[in-house]
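[1] Kindly generate the corresponding structure for this input.
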Amino acid sequence: MIFRGFVQLTAITTGAILIAACNQSPSTDTDAANSENNEASTSADSDLLQRINNGGVINVGTEGTYPPYTYHNEQNELTGYDVEVTRAVADKLGVSVEFKETQWDAMLAGLDAGRFDMVANQVSLTTPERRAKYDVAEPYNWSGAAVLAPKSDSRFNAWESLKGLKSAQSLSSNYGEMAIKYEAEVVPVDGMAQAIELVKQGRADVTLNDHLAILDYLNKFPDSDLEVKLVAPAEEKRGSGLVLVKGNDEVLAKINEAMTELQADGTLTKLSEQFFGEDVSKR
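    I've put the predicted structure just below:
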């Protein structure tokens, strides 16, 4: 009996030790991994801040194929609204900027992997997952829905004016849904270019699309005889700014300060008018 009791006690004690070990091991491994990740993140953040403080080089991800925001001109030089704003920010920070061109689908993955320090490509933090992972600096442009129609059409004084009008829209777009919301008769199209042609031909009364996209078209085709009739109210507009991985608080503050200065000295207004024909830097 004494021997049996000893064996039972030994088994229980050994089991308790094994259970404790099993419970502790994953936690220890996880803590170690988290610690390493935090140290790596802190190191990367410190490196970026140090480069900015020392007048170094910042790496910025962009597409290079998305006019008028980021594209190559006739001389094959990278330019565009987002590109030139980023260069202006770099000048304010006293650093050089090196653009890393990449595909849209790889934009945030490249940011995660540390291939670049920030992204300048009209990236919007529209999902909770993105907002939890990234920070966006002070916006350098604002946009929302807008209505495009012939200059001679004077029927527009509110969004409700769309009721009963023919609106050329892609059925799968948010703007198509807006047209239906305001009881317009939707004329299906494949995209914005076709929609505009239908409006010019009189086969549709209007088309709804992103305000900046419409301004870009009007800037390129000033003789189109079309104009913006309605624009979304300020509270419905979305802003776009430089995007960074969370944790770069000091860097973000420096970028925001630079953006405020560019707004105050008229640089953003000048660049807006250059690429869009009007100031899009204010909400």
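[2] Please count neighbours and contacts with C-alpha atoms only from this point.
    OK.
[3] Relative to Val243, how far out is Met178?
    Met178 sits 28 Å away from Val243, going by C-alpha to C-alpha, to the nearest Å.
[4] Check the chain for its longest helix and report it.
    Using DSSP state H, we find that the single longest helix of the chain is helix 2-53.
[5] Touching the next helix or strand along the chain from that helix from outside, list them.
    Heading C-terminal from helix 2-53, the first helix or strand you meet, by DSSP states H and E, is strand 57-62. The contact list for strand 57-62 (C-alpha atoms under 8 Å, 6 or more residues apart in numbering) reads 48, 51-52, 70, 95-104, 107, 110-111, 115-121.
[6] distance between stretch 83-96 and the chain's centre?
    Averaging C-alpha positions (C-alpha atoms, centre = their mean, to the nearest Å) puts stretch 83-96 18 Å from its chain's average.
[7] So for that stretch, what gets flagged as buried?
    Neighbour-count burial for stretch 83-96 flags 83-90, 92-93, 95-96 (criterion: 16 or more other C-alpha atoms under 10 Å).
[8] Among these, which ones are in helices?
    Counted as lying in helices by DSSP H, out of the buried residues of stretch 83-96, are 83-90, 92-93.
[9] Can you classify the residue nearest in space to the middle of the chain by secondary structure?
    Nearest residue to the geometric centre of the chain (C-alpha atoms, centre = their mean): Val123, 1.5 Å. Taken by DSSP: H, G, I helix; E, B strand; the rest coil, the conformation at Val123 corresponds to coil.
[10] Find the nearest non-adjacent residue to it, please.
    Ser240 (6.5 Å; C-alpha to C-alpha, 6 or more residues apart in numbering).
[11] burial of that neighbour, as a residue count?
    Per other C-alpha atoms under 10 Å, the neighbour tally for Ser240 reads 21.
[12] Next up, the contacts around it.
    Counting by C-alpha under 8 Å, 6+ apart, Ser240 makes contact with 122-124, 136, 138-142.
[13] Over to Ser167?
    Residues in contact with Ser167 (C-alpha under 8 Å, 6+ apart) are 179, 184-187, 204-208.
[14] got a markdown table for these, with secondary structure too?
    Below are the contacts of Ser167 laid out as a markdown table (three-state DSSP):
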| residue | secondary structure |
| --- | --- |
| Ala179 | helix |
| Ala184 | coil |
| Glu185 | strand |
| Val186 | strand |
| Val187 | strand |
| Ala204 | coil |
| Asp205 | coil |
| Val206 | strand |
| Thr207 | strand |
| Leu208 | strand |
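[15] Just the buried ones from those, in PyMOL syntax?
    Restricted to buried positions by 16+ other C-alpha under 10 Å, the PyMOL selection for the contacts of Ser167 reads:
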select buried, resi 179+184+185+186+187+204+205+206+207+208
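[16] Now the second one, please; I'll put the structures next to each other:
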Amino acid sequence: MKNRISSLAFLLVFILMLAGCGNNSNNAAESANPESAGSASPEASSSAGTGSSGEGALAAVKQKGSLQIGTEGTYAPFSFHDTSGTLTGFDVDIANEVAKRLGVKAEFVETQWDGMVAGLDAKRFDVIFNEVSINDERKAKYDFSTPYIASRAVLIVRSDNNDIKSFADLKGKKSGQSLTSNLTQIAKDNGAEIVAVDGFNQAVDLLNSKRIDATINDKLSYLDLKTQKPDIALKVVDEEANASQSAAMFRKGESDLVDAVNQALADMQKDGTYLSISKKYFGEDVSK
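    Predicted coordinates for the structure are as follows:
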């Protein structure tokens, strides 16, 4: 009888132990799966509050109070240092005015051209103002503002030259051209004898000394020359119909900043500020 009672007591204790183990298993399952208990994990709570779009580029510029601008500082008349050492130029003046209209300070980051695009990619600055031509290859990777300057290839001769009146008249004539420039091909296509030069200034020197008959060059370079030396005895006798357009360049996807810059440029056109800057460097409106 004693053995029977002991057996019954042992069986009862064993049953109670099994029930306790079952409750512990349920509690463990609930801990491993918090959603079953109707509560979110700390990780889920923190990730739910993070937006995918993040802060806009324009808001970031206004928050820091400055528009950081990539430019060369050695590319006259667009971006260069004057005799006092101050950074100036057409693109610099345009960028300063744009920043002013955005309500922030213009902060220029001077960078060699070869590293400027990489600097934009690395977010060393917000935008490039440096006479950047718009082309399909760049448009595939970057966004541009509306164009703020346009230029054409022009045929330049001495003022007393009446034989060359068009590109076609270059046949058999000496044309001073930089061999790395695509303008050289225009001269070749029209039958010119190419005389290699280091750049525009050397071409002008050779023209003045009558060692060449002509040069095909950028209209903006010619206009700047005439602004600096209005009495120089050179003239433009022909120009290409198609213009190359330049604009501010941005990283892809920063449309709010692009739109704000476009609005500033449009307002500058309307109130005459753009024309004033254009005439300062080129003597005429160079937006078209």
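[17] I'd like to know which of the contacts of strand 57-62 of the first structure are buried.
    Buried members of the contacts of strand 57-62 of the first structure, counted by 16+ other C-alpha under 10 Å: 48, 52, 70, 95-97, 99-101, 104, 107, 110-111, 116-121.
[18] Sort out for me which of these are in strands.
    Of these, the ones assigned to strands by DSSP state E are 96-97, 99-101, 118-119.
[19] Neighbours of the counterpart of Lys163 of the first structure in the second structure, how many?
    Using TM-score structural alignment as the criterion, Lys163 of the first structure maps onto Lys171 of the second structure. Using other C-alpha under 10 Å, Lys171 of the second structure is surrounded by 16 other residues.
[20] pretty sure Lys171 of the second structure is touching Ile186, no?
    No - judged on C-alpha atoms under 8 Å, Lys171 of the second structure makes no contact with Ile186 at a distance of 11.4 Å.
[21] in which helix or strand would I find the aligned partner of Ala266 of the second structure in the first structure?
    Per TM-score structural alignment, the equivalent position to Ala266 of the second structure in the first structure is Thr260. In the assignment (DSSP H and E), Thr260 of the first structure maps to helix 249-264.
[22] Name the surrounding residues that touch that helix.
    Outside helix 249-264 of the first structure, the residues that touch it by C-alpha under 8 Å, 6+ apart are 48-49, 52, 88-89, 92-93, 137-138, 140, 244, 268-269, 281.
[23] In the first structure, what residue corresponds to Lys141 of the second structure?
    In the first structure, Lys141 of the second structure lands on Lys133 (TM-score structural alignment).
[24] And Asn161 of the second structure, by the same measure?
    Matched across to the first structure, Asn161 of the second structure falls on Asp153, judged by TM-score structural alignment.
[25] Please settle this for me: is that match part of a strand?
    No - read with three-state DSSP, Asp153 of the first structure is coil and lies in no strand.
[26] What is the neighbour count of it?
    Asp153 of the first structure has 12 neighbours, counted by other C-alpha under 10 Å.
[27] Thr14 of the first structure now?
    Thr14 of the first structure: 12 surrounding residues under other C-alpha under 10 Å.
[28] Which pair of the ones in strands among the buried ones among the contacts of strand 57-62 of the first structure spans the longest distance?
    Ser96 and Glu101 (16.2 Å; C-alpha to C-alpha).
[29] Surely Lys173 of the second structure and Lys188 touch.
    No - look at Lys173 of the second structure against Lys188 with C-alpha under 8 Å: they stay out of range, at 10.5 Å.
[30] Between these two, which is the more surrounded one?
    Set side by side, Lys173 of the second structure and Lys188 show more neighbours around Lys173, with 18 against 15, by other C-alpha under 10 Å.
[31] Contact partners for the residue lying closest to that one once chain neighbours are set aside?
    Among residues not flanking Lys173 of the second structure along the chain, Ala192 sits closest, at 5.2 Å (C-alpha to C-alpha, 6+ apart). Residues in contact with Ala192 of the second structure (C-alpha under 8 Å, 6+ apart) are 170-175.
[32] conserved subset of these in the first structure?
    Among these, the ones still in contact in the first structure (both residues aligned by TM-score structural alignment, their matches' C-alpha atoms under 8 Å) are 170-175.
[33] longest helix anywhere in the second structure?
    As assigned by DSSP H, the longest helix anywhere in the second structure is helix 2-32.
[34] Tell me which residues of that helix come out buried.
    Buried, per 16+ other C-alpha under 10 Å, within helix 2-32 of the second structure: nothing.
[35] Now do it: which elements does it pack against?
    Counting contacts by 3 or more C-alpha pairs under 8 Å, 6 or more residues apart in numbering; DSSP states H and E, helix 2-32 of the second structure is packed against no other helix or strand.
[36] just to revisit the earlier point, kindly reformat the ones in helices among the buried residues of stretch 83-96 of the first structure as a markdown table and extend each row with distance to Glu39 of the first structure.
    Listed next are those as a markdown table, based on distance: C-alpha to C-alpha, whole Å:
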| residue | distance to Glu39 of the first structure |
| --- | --- |
| Val83 | 31 |
| Glu84 | 34 |
| Val85 | 32 |
| Thr86 | 28 |
| Arg87 | 30 |
| Ala88 | 32 |
| Val89 | 28 |
| Ala90 | 27 |
| Lys92 | 29 |
| Leu93 | 26 |
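[37] any idea which element Arg131 of the first structure lies in?
    helix 128-133.
[38] in that helix, what counts as buried?
    For helix 128-133 of the first structure, it's none, nothing buried (16+ other C-alpha under 10 Å).
[39] Can you name the element that comes right after it?
    The helix or strand immediately downstream of helix 128-133 of the first structure is strand 134-136, counting by DSSP H and E.
[40] quick one: that next one to the second structure mean distance?
    Aligned to the second structure and superposed, strand 134-136 of the first structure gives a mean residue distance of 0.8 Å (mean C-alpha distance after the TM-score superposition for the first structure).
[41] circling back: per the alignment, the residue nearest to the centre of the first structure corresponds to what in the second structure?
    With TM-score structural alignment as the criterion, Val123 of the first structure matches Val132.
[42] Please report how far its match lies from Ala95 of the second structure.
    Val132 of the second structure sits 13 Å away from Ala95 of the second structure, going by C-alpha to C-alpha.
[43] and Leu87 of the second structure, what pairs with it in the first structure?
    That one, Leu87 of the second structure, aligns with Leu78 by TM-score structural alignment.
[44] Done for today, thanks.
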